[in-house]
Each structure stands twice: as structure tokens, then as C-alpha cells.
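**Student:** Need coordinates for the following:
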Amino acid sequence: MYTLDDRQTAAQTWFREARDRICAALESVEDDGRGEGPAGRFERVAWNRNPASNEDTSGFGGDGEGGGGVMSVMKGRVFEKAGVNISTVHGVFAPEFAKQINGAAEDPRFFATGISLVIHPRNPLVPAVHLNTRYLVTTKRWFGGGMDLNPAIADDAQTSDFHAALKVMCDRHDASYYPAHSKWAEEYFWVPHRGRHRGVGGIFYDHLDSGDWERDFAYTQDVGRTFAELYPRLVREKMALPFTEEQRAEQLRYRGLYAEFNLVHDRGTVFGLKTGGNIEAILMSLPPLARWD
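**Tutor:** Have a look, this model is predicted:
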């Protein structure tokens, strides 16, 4: 059986706590919303990783591989689809994929734990959002992740508010983080085949290993706490506003762009598929409705 060390256990425990904190905050927004039917609630489904079922496509096999996760999905009157997933997996990377992962070329064994969420609101004036934070162990150890705002109809005031809050959060840990991580997000969330950004940015970081594990962990925890406070406030500002059919159509067209990025460019999607993850959990980020025209 795979045994976690203290740091792996602490990270895994935090991601569970972050999941609970965020789900509670989003359910509170549902309680305050208006619309048909009762307020939405998250439904949780656990899954176990089964590398043997993916041998032909991902090249896994051998002892000591496993893990799993829990999908939490809510469909309500404010959120058309809200998915908050946690997972902890371990095993051996396929040889070609190992070359792409920090520290895995020398030894393909890995451990990964994290949280990933995507929120698709009903009201097109309310921005969609994405968050992912994770802790990976190969021959090296590091944190990665971030969050970004994805409005179908951008609002300059909310965009400024979002970035200001992220800067305050980053500055609590290192004054260099916001300029570096917001620039990284700007570059990462670019959709080359569309010639535009996916949303209005945020922060993104990877391979965070300053040499002070507690410091890096504290920053990653703060990303989750800040999200749980910031995003519900942005939603409440707009969720009761009236919208037009054309604004709804624009939202569905934007969701098509979002789906394209996640299927073609998103690192988390690729990692999940390459490590024998649960397909429903990996593709949870896709919107319930979208259009291309």
C-alpha cells in the first residue's frame, strides 16, 4: 500500500478542507438566489483510479498505483453547473509523458493531490470562474495552480476588483508573485487558434518550490481561501440583474471558446487523461450548454 509522508497528508487534507469551504460558500449563494425550484446542493460521487483499465492508452501498469477522488456537482437556480473536484493519485508515468513532467524523466513515479473547480452561472452577466491548486511529487516537489475569471460579457469594474483582490492576496506572501503570476496567467490562458484570451486573467503558477515548503503551502492555501471569499461576492453583485436573449446567446458562444481551450490546451485535462483519471471528473469543466455559430 502507498504510504503518504507528512507533507503529502497535509496537502491532501487541505484540499478536502478547501472543497468543503468552497462548496459551503457556493451553496450559500444558491440560498440567496431567486428562480425556479429549490436552492441547489452539491452531490458528491467518489471514484477510484483503475490504471489497468487504461493500459492500452496511457501505458500504466505495475504495483503501487492507485488513488481516486470525489466529484461534487451542483445544478441550481444561480449556478447552471458548478463542479468542485478533489483527487489524490499515485503511480508511474508513461515514458513519453514522464519527459514532460518536472523531475519525472529521472524516475517516473509520482504522487499528485489537488482541487479543481469550474463554475458556470445561469445569468450571462455573472462571470464563470476556474480554480485549480495542486501538489505534485516526483524526484522534486512543488505546488501549482491559480484562478482566473471568465465572463461572457466583461465588466471592467469587476475585472479590476478581481485583480485587486488577487494582488492583495499575493502581496501577503511575496511582492513579486502578482506581477509574475498574473503575467503567467495572461500567457497560459491565450487561445492560439482563436487569437484571443479565454477570459480576463487572474493568476497562474507552477513548479513553486522556494525551498521553504511551509511558505509555499501557505500561499496555495491562501489562493483557496481568497476564492471562497471573493467569487461569491462577485456573483451576488450580478445574479439578480435582468438579461436579454442576445446576452444569453453570447454566453453560450463564449462557453464554446471555453470548451475548446479545456479540450485542446488545458494542462489539468491532459494530466488527468494521461494518469488514468475518472473521465467524468476530468471533463466536469465542460459547460452544460454551449453553441458555435
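**Student:** going forward, measure contacts and count neighbours with C-alpha atoms only.
**Tutor:** Noted.
**Student:** distance of Ala259 from Cys170?
**Tutor:** Distance of Ala259 to Cys170, given as Cα to Cα, to the nearest Å: 29 Å.
**Student:** Asp20 now?
**Tutor:** 23 Å.
**Student:** okay, the two: which has more neighbours?
**Tutor:** More crowded of Asp20 and Cys170, by other Cα atoms under 10 Å: Cys170, with 20 against 13.
**Student:** hang on, that one packs against Ala180?
**Tutor:** No: counting by Cα atoms under 8 Å, Ala180 is not a contact partner of Cys170; they are 10.1 Å apart.
**Student:** Any idea how far apart the tips of stretch 133-148 sit?
**Tutor:** 12 Å.
**Student:** So which bits of it are buried?
**Tutor:** 133-138, 141-148 (16 or more other Cα atoms under 10 Å).
**Student:** These: which two are farthest apart?
**Tutor:** Spanning the widest gap among these are Thr138 and Asp148, at 26.8 Å by Cα to Cα.
**Student:** Which residues are in contact with Trp14?
**Tutor:** Taking Cα atoms under 8 Å, 6 or more residues apart in numbering as the criterion, Trp14 is in contact with Gln221.
**Student:** What's the separation between it and Val223?
**Tutor:** From Trp14 to Val223 the distance is 12 Å (Cα to Cα).
**Student:** can you put the buried residues of stretch 133-148 in JSON lines and add distance to Glu214?
**Tutor:** Listed next are those as JSON lines, based on distance: Cα to Cα, whole Å:
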{"residue": "Thr133", "distance to Glu214": "15"}
{"residue": "Arg134", "distance to Glu214": "14"}
{"residue": "Tyr135", "distance to Glu214": "12"}
{"residue": "Leu136", "distance to Glu214": "15"}
{"residue": "Val137", "distance to Glu214": "15"}
{"residue": "Thr138", "distance to Glu214": "18"}
{"residue": "Arg141", "distance to Glu214": "12"}
{"residue": "Trp142", "distance to Glu214": "11"}
{"residue": "Phe143", "distance to Glu214": "11"}
{"residue": "Gly144", "distance to Glu214": "14"}
{"residue": "Gly145", "distance to Glu214": "16"}
{"residue": "Gly146", "distance to Glu214": "18"}
{"residue": "Met147", "distance to Glu214": "21"}
{"residue": "Asp148", "distance to Glu214": "24"}
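**Student:** to compare against the first, here's another:
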Amino acid sequence: MTTTTLRKTGLALLTAAALFGAGQVMLLPLRVNAQTPEQVPVAAATLSATGIGQVSGTSVESAAGALMMSIEERSSGTDVQGAVKTVQARLAKMRAALVATGVADASIHLQGFNIGPNYGYAYPMPAVDPASGGMNGAAPPFATDGMSGGMGGATTPSPVAPSVAPSVMPRPMPPPAPTGYMVNAQLGVDTNGPEQLATAMRVAIDNGATNVNSYMKGVSGNSTPPDSSKLAPAIRQATAQAKVMAQASAEAAGVTLGDISSITVLAPTPSYNGGLSQSVSWQVQVRVTYALK
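**Tutor:** Model (predicted):
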């Protein structure tokens, strides 16, 4: 750079500093080294496909179930001891019937035992008070008129309101009183599979149980992933399937598959079959990515 160029550059910098200090903004042109479309890197086109391999018959599963039921008994009057004895007898009969179908006695559990009073109102209800003409001493809804024949013959209520308050105040309704007792027992039954669960439910209903509900407690048995000797064929199956799918997709798109750029093998996952998990199989997924020519 020559001396003249340095002087011109320094003068320009001094001028810019002066303008900036004076509160003015000066925009200077910037040089951008933009890349042409030919220079922008383009990511290599790829095509990926996922295949599934399956290992079946690794184990036979058993779905355990549970049954919940209620047994109720109501008594009249004060004979609560009679209701308790009746429920206890029904529980013993229910247990014996379940054991007879193959349910283990240790699998039958008493989940709850409740005793509570039943309330009701005493009958007959209090009679109409003759002094006021209303129930429980309350004033009648309309005043009677002697000329019109009273309540039954009047076509409209009398417009004349009573000049004095009723001498008898309304009496409150009596509170409800215990009319008997209810005894309720809940029984739980653990079963070893759907067949025993269905049998236990039928026995419970036939022996007078109410509110019978069931649910599956999960899958028991061996759910350990298969060893490598069983996984290897499934992985080969999944890889071959992924290749076929990728080739078909490339032909449909009008492109050509190149070399494999990556292969991903996912961990095996269980797949329970038969609705109530009677058996289990394992699935292996292989994802293969190809470069395109």
C-alpha cells in the first residue's frame, strides 16, 4: 500500500469518526462473498427402509386374574346378630364352592366386613290437625268460605286472608329412625388363568354374590428375550425385508440404490398374543439406509 493510499484511508476514518460523534450515522457498503449455486454443498440423497423379524413360540404365558364380589344381608328390627350369622354362613358356602372348582383355599381372601344401620320414617304419618286443618298443625292453603260450600265447592281461593295467626305452630317432621341393619362382606379370589376366572365368576353368581367384578393381574411366566441363536435368523429376516422394501420404493421413485450407508438394529420387543396373553413372541426391527446413485 502506497503512502497516498494510507493518507486517503486515514482521512476517511477521521471523517467517519467525526460524523459518528456528531450524531450522524453513515452506512458503508459491505462486500459479501456469496457462493454460487454450484458452490453450495448438497447433502447426498438416501433412502431408508425398516424390516421386522419375529421369533415366535419362545414361551407359553399364563394370565393371572382376580375376582371381587360382595355378599349382603339385611335384617329388620334389632336382629343384627342374625344378619351377621347369615352372612358368615354364606361366606363359608361360597368358599367351599370355589375350592370345589379347583381354586386354592389360600387364594380366597376376606377383603372387608361392614355393618351399618338402615334408616326410615315411622308410619303412619301424623294426622291432620283439626284446629288448623293442615298437616302437623300447619294452616290450610286456602281459607274456607261458608257461602261457597267450603274448600271443595270453592271455584277460587277466598281473597280474605286470616286476620290472626294460627294458634297451632307447624310441628317439625320427626327424624328418621333405625329400621334394621345391613351386613356387607367383600370377598377376593385369585385365579391362575382366564378359564379358572370364568369358572369362579359363575360359581359366585350362582351362590348369590352381588357386584361381581374381575380383572387381569398381568402376565406371568418367562418373558426373557431369546438368546442370540434365535435372534440371528430374525435379524437376517428383518434385514432382507428392509432390502426388498427399499428396492421396491426406489423402483417406484425412478432412482437406483447405491451402497449401504448405515444399518440400525433395535432391541427386541415382546408381543403378546391370544388376547389374554396366552403366548409371547419377540420382534426385531432393522433399519437400513442406502445411498442413491
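**Student:** Report the TM-score for the pair.
**Tutor:** Here the TM-score for the pair of chains, by TM-score structural alignment, normalised by the length of structure 1, is 0.22; 82 aligned residues with a Cα RMSD of 4.4 Å.
**Student:** any chance you could map the helices in the stretch 51-200 of structure 2?
**Tutor:** 80-100, 194-206 (DSSP state H, counting those that start in this stretch).
**Student:** Against which helices or strands is the first one packed?
**Tutor:** Read it as helix 80-100 of structure 2. In terms of contacts (3 or more Cα pairs under 8 Å, 6 or more residues apart in numbering; DSSP states H and E), helix 80-100 of structure 2 is packed against strand 62-76, strand 177-191, helix 194-206.
**Student:** In JSON lines: these, plus distance to Ser271 of structure 2 and mean neighbour count.
**Tutor:** Below are these laid out as JSON lines (distance: least, Cα to Cα, whole Å; neighbours: other Cα atoms under 10 Å):
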{"stretch": "strand 62-76", "distance to Ser271 of structure 2": "14", "mean neighbour count": "20"}
{"stretch": "strand 177-191", "distance to Ser271 of structure 2": "23", "mean neighbour count": "19"}
{"stretch": "helix 194-206", "distance to Ser271 of structure 2": "19", "mean neighbour count": "17"}
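**Student:** and Ala83 of structure 2, which of those is closest to it?
**Tutor:** Between Ala83 of structure 2 and those, the tightest spacing by Cα to Cα is seen for strand 62-76, at 5.6 Å.
**Student:** Run a quick neighbour tally on Phe110 of structure 1.
**Tutor:** By other Cα under 10 Å, 22 other residues sit near Phe110 of structure 1.
**Student:** other SSEs contacting the helix or strand where it lies?
**Tutor:** Counting by DSSP states H and E, the element that carries Phe110 of structure 1 is strand 109-121. If you count contacts as 3+ Cα pairs under 8 Å, 6+ apart, strand 109-121 of structure 1 packs onto helix 6-32, strand 79-92, strand 128-137.
**Student:** Let me have the ones you listed in TSV, extended by distance to Trp190 of structure 1.
**Tutor:** Output for those, formatted as TSV (distance: least, Cα to Cα, whole Å):
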stretch	distance to Trp190 of structure 1
helix 6-32	27
strand 79-92	23
strand 128-137	15
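**Student:** Compare those and give me the one nearest Ala98 of structure 1.
**Tutor:** Closest approach to Ala98 of structure 1 among those is made by strand 79-92 (8.4 Å; Cα to Cα).
**Student:** angle of that closest one against strand 109-121?
**Tutor:** Taking axes from the mean of the first three to the mean of the last three Cα atoms, to 10 degrees, one finds strand 79-92 of structure 1 and strand 109-121 inclined to each other by 180 degrees.
**Student:** Which elements pack onto the helix or strand containing Asp259 of structure 2?
**Tutor:** Here Asp259 of structure 2, judged by DSSP H and E, is contained in strand 257-265. Where contact means 3+ Cα pairs under 8 Å, 6+ apart, strand 257-265 of structure 2 is packed against helix 228-253, strand 279-292.
**Student:** Of all the ones you listed, which one is nearest Val80 of structure 2?
**Tutor:** strand 279-292 (50.3 Å).
**Student:** That closest one to strand 62-76, inter-axis angle?
**Tutor:** Comparing the axes of strand 279-292 of structure 2 and strand 62-76 via the same axes, to 10 degrees yields an angle of 130 degrees.
**Student:** And strand 279-292 of structure 2, what does it pack against?
**Tutor:** Here strand 279-292 of structure 2 touches strand 46-60, helix 228-253, strand 257-265, strand 269-273, going by 3+ Cα pairs under 8 Å, 6+ apart.
**Student:** I would like the residues contacting the first one, please.
**Tutor:** Strand 46-60 of structure 2 is contacted by residues 221-223, 226, 230-231, 233-243, 245-246, 250, 257, 278-292 when judged by Cα under 8 Å, 6+ apart.
**Student:** Name the residues of that strand that come out as buried.
**Tutor:** 47-56, 58.
**Student:** need those in a markdown table with distance to Glu72 of structure 2, can you?
**Tutor:** Listed next are the buried residues of strand 46-60 of structure 2 as a markdown table, based on distance: Cα to Cα, whole Å:
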| residue | distance to Glu72 of structure 2 |
| --- | --- |
| Leu47 | 67 |
| Ser48 | 64 |
| Ala49 | 61 |
| Thr50 | 58 |
| Gly51 | 57 |
| Ile52 | 54 |
| Gly53 | 54 |
| Gln54 | 51 |
| Val55 | 50 |
| Ser56 | 48 |
| Thr58 | 46 |
